[in-house]
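J.: pasted the sequence and its predicted model underneath.
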Amino acid sequence: MTSAPDLLATPSERALILGSTSRYRHELLSRLGLPFEAVAPQVDETPSAGEVPADLALRLAIAKARDVAQRHPQAVVIGSDQVADLHGEPLGKPGNHERAVSQLRRMRGQTVVFQTALAVVCQATGFEQHDTAAVRVVFRDLSDEEIENYLRKEQPYDCAGSAKSEGLGIALLERIDNDDPTALIGLPMIRTCRMIRAAGVRIL
């Protein structure tokens, strides 16, 4: 994790931007009761050859934050990305039913590490911090019928690894091990609070 000196700006002086269009991240950040804008980053999310999941998530989180910060240099920008790590293989958003079925069949009975990366950038002040929250998830030995029923009801096709833990996806799991309970949803809020405070945003 890298850092720069704390900013002196107050929330009224420094805008807060979420560099994401994810409804899950938007809902999580809204819990702080701070005004913010959501801006879509323009980043190619194609993995590099041989790139491990944690590195992929962190690279994309930083790229998203920097991309939005270039267009909004005075703002404090939050970027995040999540990649499911199945024995070193990255699993992203399935996008459709067939790929979701394939993902869940491969993950059943397995331990999957969800790598949720976070970056906070303010270009005007040179501030940048980044970190990754790893969440270890043990999946139940799911039947094909359970997988189909879950997907038809939840349709989690925009969730990494097809696992929407804040909804019906919790029924897929045996155990969750982490130090930041919101990380699995898509934005590690304990780390987010720490970083935006360091960037000069007053939360309380």
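T.: Perfect, thanks for sending it.
J.: contacts, neighbours, all on C-alpha from now
T.: OK.
J.: for the longest helix belonging to the chain, which residues meet the burial criterion?
T.: The longest helix of the chain (DSSP state H) is helix 53-71. The neighbour-count check on helix 53-71 (16 or more other Cα atoms under 10 Å) flags 53-69 as buried.
J.: roughly how far apart are the spatially most distant residue from the centre of the chain and Phe139?
T.: Here the chain reaches farthest from its C-alpha mean at Glu145, the gap being 28.9 Å by Cα atoms, centre = their mean. According to Cα to Cα, to the nearest Å, Glu145 and Phe139 sit 15 Å apart.
J.: before we move on, what about Pro11?
T.: As judged by Cα to Cα, Pro11 and Phe139 stand 41 Å apart.
J.: now Val39
T.: Distance, Val39 to Phe139, using Cα to Cα: 34 Å.
J.: comparing the two, which residue is more hemmed in?
T.: Here Val39 and Phe139 are set side by side on neighbour count (other Cα atoms under 10 Å), and the busier one is Phe139, at 21 against 17.
J.: was I right about the more buried one contacting Arg105?
T.: No. If you go by Cα atoms under 8 Å, Phe139 and Arg105 don't touch, sitting 10.3 Å apart.
J.: where's the nearest residue in space to Leu173 that is not next to it in sequence relative to Asn96, distance?
T.: Ranked by Cα to Cα, 6 or more residues apart in numbering and with sequence neighbours excluded, the top spatial neighbour of Leu173 is Phe139, at 4.4 Å. Distance check for Phe139 against Asn96: by Cα to Cα, it reads 20 Å.
J.: ok, now Thr46?
T.: Thr46 is 18 Å from Asn96, by Cα to Cα.
J.: more neighbours, those two?
T.: It is Asn96, of Thr46 and Asn96, that has more neighbours when counted by other Cα under 10 Å, with 14 against 8.
J.: Asn149 versus that one, what's the distance?
T.: From Asn96 over to Asn149 (counting by Cα to Cα), the distance is 15 Å.
J.: do Arg25 as well
T.: Applying Cα to Cα to Arg25 and Asn149 gives a distance of 26 Å.
J.: alright, now check it against this:
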Amino acid sequence: MSISTNPPLILASTSVYRRELLERLRIPFEVISPRVDETPLTGESTLDLALRLAYAKAKAVADQHPEAWVIGSDQVADLCGAAIGKPGNFERALAQLQLMRGATVTFQTALCLMKGDVQTTLNVPTEVTFRKLSDEALEAYLLAEEPYDCAGSAKSEGLGISLLESIKSEDPTALIGLPLIALTGLLHDAGFVIPSKSGK
């Protein structure tokens, strides 16, 4: 019985979280940095920002690798219409968590699969409600997990789950950074075999 061979695939991202998520599908892929300016446009909504950046990341790499399918993805946390970015350090992370305490934040996770002129871009939203925790609890979490490279300052796949009251989404992997349910469907449509007979 022949072993199926999937088309070339590239993840246009430097995110270790997206790489780890894509590895779950057990198909070969390459990782290339898209080098895209992620500055929001004036008046741009969080949804439009996420969709634009996912597309831009995919296109930046696809233009250089026309033989491959390229995955671009971006996530923007939205609190009452305002974007909540990656904090970068303890002080900004604490300020974010204090702001989101008891509130519901929508994480817009956009996905783009592209090859040449063929592309599909979509968004998988996730509604996250944060618990009303004390400053001491928030500080203890930040010191334990140091989630300073995560939009919203909480890793739901780790200790950050203790900060959350509820998560509402069609895809549990979207909140981590790459919606695998949607992506698997797009890859199937593009001719990928998942699971593949080789399992790699």
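T.: Arrived safely, thanks for sending. Fair warning: this is a prediction, and the values are worked out from it, not measured in the lab.
J.: got a TM-score for the pair?
T.: TM-score of the superposed chains, computed with TM-score structural alignment, normalised by the length of structure 2, equals 0.93; 193 aligned residues with a Cα RMSD of 1.3 Å.
J.: what are the ranges of the helices in structure 1?
T.: Per DSSP H, structure 1 carries helices over the ranges 23-30, 53-71, 97-107, 144-154, 189-198.
J.: dump the ones you listed into CSV; add distance to Leu204 of structure 1 as well.
T.: Listed next are these as CSV, based on distance: least, Cα to Cα, whole Å:
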stretch, distance to Leu204 of structure 1
helix 23-30, 14
helix 53-71, 24
helix 97-107, 40
helix 144-154, 35
helix 189-198, 10
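J.: aligned to Glu44 of structure 2, what sits in structure 1?
T.: Alignment note: Glu44 of structure 2 maps to Glu51 in structure 1; criterion TM-score structural alignment.
J.: likewise for Tyr141 of structure 2?
T.: In structure 1, Tyr141 of structure 2 lands on Tyr150 (TM-score structural alignment).
J.: can I assume that match is in contact with Gly167?
T.: No. Using Cα under 8 Å, Tyr150 of structure 1 makes no contact with Gly167, being 10.2 Å away.
J.: those two: which is more packed in?
T.: Each of Tyr150 of structure 1 and Gly167 has its neighbours counted (other Cα under 10 Å); Tyr150 has more, 19 against 11.
J.: relative to Gly79 of structure 1, how far out is the more buried one?
T.: 30 Å.
J.: without its sequence neighbours, what residue ends up closest to Ala15 of structure 1?
T.: The shortest distance from Ala15 of structure 1 to any non-neighbouring residue, by Cα to Cα, 6+ apart, is to Ala75 (4.7 Å).
J.: next, count neighbours for that neighbour.
T.: As a burial measure, Ala75 of structure 1 scores 24 neighbours (other Cα under 10 Å).
J.: and the residue minimising distance to the centre of structure 2, what does it touch?
T.: Central residue of structure 2 (Cα atoms, centre = their mean): Gly177, 2.1 Å from the mean position. Residues near Gly177 of structure 2 by Cα atoms under 8 Å, 6 or more residues apart in numbering: 17-18, 73-75, 109.
J.: coming back round to it: please pull up the equivalent of the residue nearest to Ala15 of structure 1 in structure 2.
T.: Match for Ala75 of structure 1 (TM-score structural alignment): Ala68.
J.: Leu28 of structure 1 and Leu187 touch, don't they?
T.: Yes. Assessed by Cα under 8 Å, Leu28 of structure 1 is found in contact with Leu187 at 6.9 Å.
J.: of those two, who's got more company?
T.: Leu187 (28 against 16).
J.: just give me the match in structure 2 for that one.
T.: Counting by TM-score structural alignment, Leu187 of structure 1 corresponds to Leu178 in structure 2.
J.: how much space is there between the closest residue to its match other than its chain neighbours and Ala83 of structure 2?
T.: Among residues not flanking Leu178 of structure 2 along the chain, Arg18 sits closest, at 5.7 Å (Cα to Cα, 6+ apart). Distance of Arg18 of structure 2 to Ala83 of structure 2, given as Cα to Cα: 20 Å.
J.: same check, this time on Val193 of structure 2
T.: Counting by Cα to Cα, the gap from Val193 of structure 2 to Ala83 of structure 2 is 37 Å.
J.: of the two, which one has the most company?
T.: More neighbours surround Ala83 than the other of Val193 of structure 2 and Ala83, with 22 against 16 (other Cα under 10 Å).
J.: what residue in structure 1 is paired with the more buried one?
T.: By TM-score structural alignment, Ala83 of structure 2 lines up with Pro90 in structure 1.
J.: which ones are touching the residue nearest to its match when sequence neighbours are not counted?
T.: Once flanking residues are discounted, Pro90 of structure 1 sits nearest to Pro53: 5.0 Å by Cα to Cα, 6+ apart. Neighbouring residues of Pro53 of structure 1 by Cα under 8 Å, 6+ apart: 83-85, 88-90, 115.
J.: which of the residues you listed has the most neighbours?
T.: Of those, with other Cα under 10 Å as the count, Ala84 tops at 29 neighbours.
J.: residues contacting the nearest residue to it once chain neighbours are set aside?
T.: Nearest non-adjacent residue to Ala84 of structure 1, counting by Cα to Cα, 6+ apart: Phe114, 4.3 Å away. The contact partners of Phe114 of structure 1, taken as Cα under 8 Å, 6+ apart, are 82-85, 134-137, 184.
J.: try 7 Å this time
T.: Listed by Cα atoms under 7 Å, 6 or more residues apart in numbering, the contact set of Phe114 of structure 1 reads 82-85, 134-136, 184.
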